[in-house]
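Asks: Just a sequence and a predicted model for now, questions to come.
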Amino acid sequence: MGQTKGSEMKQELFLPDDYRPADDEPFMNDRQLEYFRRKLHEWKQDLLSDSRDTIEGLQDNTRNIPDVADRASEETDRALELRTRDRQRKLVAKIDAALRRIDEGEYGYCEVTGEPISLKRLDARPIATMSLEAQERHERREKVHRDD
């Protein structure tokens, strides 16, 4: 029989369905962390489910299409779908990184300045690693270097 490791088992934190992180509570308290953990897990599950559906669809649609225009159209659709899946795969990696930051106590803080990232920004983009100001500076620098 296996042993239960008490210290490794986390107690489920109760969050009401209508809970939203608020600025008037301590930043990244247990409720906020649980809120973002659940949001990230749900997002990841949705992406993985979509990915499974795509793979099944691509396998089902492998057929010989005699018309050249129809075949080209189907190949274009397939390429677009695969590109979308690749973007989603990268997104899943970012979600996993955000979940790691939650576990390590680093979630919600800008990787550039160390300042808290606004709750509004995190709610809209829970994988954000920079505050809005740091992100804008980063994008301006990137644009300048791209124009060289």
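Replies: On my side now, so go ahead.
Asks: Every contact and neighbour count from this point should use C-alpha atoms.
Replies: Will do.
Asks: do you know how far residue 131 is from residue 125?
Replies: Distance, residue 131 to residue 125, by CA to CA, to the nearest Å: 11 Å.
Asks: Between those two, which is the more surrounded one?
Replies: Using other CA atoms under 10 Å, the more surrounded residue of residue 131 and residue 125 is residue 131, with 22 against 11.
Asks: Report the contact partners of the more buried one.
Replies: Contacts for residue 131 (CA atoms under 8 Å, 6 or more residues apart in numbering) come out as 109, 110, 115, 116, 117, 118, 121.
Asks: What helix or strand is residue 123 located in?
Replies: Element membership for residue 123 (DSSP states H and E) is helix 119-124.
Asks: returning to what we had before: which among the contacts of residue 131 count as buried?
Replies: Among these, those classed as buried by 16 or more other CA atoms under 10 Å are 109, 110, 116, 117, 118.
Asks: Sort out for me which of those residues are in strands.
Replies: Assigned to strands by DSSP state E, none of the buried ones among the contacts of residue 131 qualify.
Asks: Just name the closest of those to residue 86, please.
Replies: Among the buried ones among the contacts of residue 131, residue 110 lies closest to residue 86 (CA to CA), at 26.3 Å.
Asks: want to compare, so here's the second one:
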Amino acid sequence: MSSNKLLTEAEILKMGDKDYMNEAQLAFFKHRLEQLRDDILKNADQTTEHLRETVIVPDPADRATIEEEHALELRTRDRERKLLKKVEQSLARIESGDYGWCEETGEPIGVPRLLARPTATLSLEAQQRRELRQKLFGD
């Protein structure tokens, strides 16, 4: 297999357990995470430019609508800022060889879960246990 050709999701899902987090899978997830990072950074730049545009609106209702849109945009960017941190941590985990393995149990997180949530650091079972503990004990 050429190192330049990335696998597709279907090809990754067909792979057996012995291929888990091999070089091809890591390259796929690294590319996906880098794309996500680039999209987040592009959105942040667009928001900055959009918020810099000064629009003078005499109507108070229109002004309130614009302010609400700006507030929503800022909340969205804040969520993306937090996601960006997780993306950077995931890329670091790829470099260190820890990507795809549960931080809590050391078990594989699983390709389907990583396809759905490439920044996952816990297996589905470990995540469910953590959420149950938080629900029970309010951690």
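Replies: Good, I have the coordinates. Here the structure is a predicted model, which means the values were calculated and not measured.
Asks: Can you calculate the TM-score here?
Replies: TM-score for the superposed chains, counting by TM-score structural alignment, normalised by the length of the second structure: 0.89, backed by 135 aligned residues with a CA RMSD of 1.8 Å.
Asks: which residues of the second structure fall in helices?
Replies: Secondary structure of the second structure by DSSP state H: the helices cover 9-14, 23-52, 60-96, 111-116, 124-137.
Asks: Buried residues of the first one, list them for me.
Replies: Residues of helix 9-14 of the second structure classed as buried under the neighbour-count rule (16+ other CA under 10 Å) are residue 12.
Asks: which residues touch that helix?
Replies: Helix 9-14 of the second structure is touched from outside by 25, 111, 112, 115, with contacts defined as CA under 8 Å, 6+ apart.
Asks: Now do the contacts for the residue nearest in space to the middle of the first structure.
Replies: Nearest to the geometric centre of the first structure sits residue 95, at 3.6 Å (CA atoms, centre = their mean). With contacts defined as CA under 8 Å, 6+ apart, the neighbours of residue 95 of the first structure are 40, 41, 44, 127.
Asks: What subset of these is buried?
Replies: When the contacts of residue 95 of the first structure are checked for burial by 16+ other CA under 10 Å, the buried set is 40, 44, 127.
Asks: If we only consider those residues, which is nearest to residue 105 of the first structure?
Replies: When these are compared for distance to residue 105 of the first structure (CA to CA), residue 127 wins out at 14.5 Å.
Asks: From residue 74 of the first structure, how far off is the residue lying farthest from the centre of the first structure?
Replies: Residue farthest from the centre of the first structure, counting by CA atoms, centre = their mean, is residue 66 at 40.2 Å. According to CA to CA, residue 66 of the first structure and residue 74 of the first structure sit 12 Å apart.
Asks: do residue 106 of the first structure as well
Replies: Distance from residue 106 of the first structure to residue 74 of the first structure, counting by CA to CA: 44 Å.
Asks: what do you get for residue 90 of the first structure?
Replies: As for residue 90 of the first structure, its distance to residue 74 of the first structure is 24 Å (criterion: CA to CA).
Asks: Comparing those two, which residue is more hemmed in?
Replies: Between residue 90 of the first structure and residue 74, counted using other CA under 10 Å, the more crowded position is residue 74 (15 against 11).
Asks: Give the equivalent position in the second structure for that one.
Replies: Using TM-score structural alignment, the equivalent of residue 74 of the first structure in the second structure is residue 66.
Asks: again, but for residue 114 of the first structure
Replies: Using TM-score structural alignment, the partner of residue 114 of the first structure in the second structure is residue 106.
Asks: Can you give me the neighbour number for that match?
Replies: For residue 106 of the second structure, the tally of surrounding residues (other CA under 10 Å) stands at 12.
Asks: Check residue 32 of the second structure too.
Replies: When neighbours are defined as other CA under 10 Å, residue 32 of the second structure has 15 of them.
Asks: just checking, what residue in the first structure corresponds to it?
Replies: Superposed on the first structure with TM-score structural alignment, residue 32 of the second structure falls opposite residue 39.
Asks: Next up, the contacts around the residue nearest to its match when sequence neighbours are not counted.
Replies: Take residue 39 of the first structure and drop its neighbours on the chain: the residue closest to it by CA to CA, 6 or more residues apart in numbering is residue 126, 7.8 Å away. Neighbour list for residue 126 of the first structure: 36, 39, 40, 98 [criterion: CA under 8 Å, 6+ apart].
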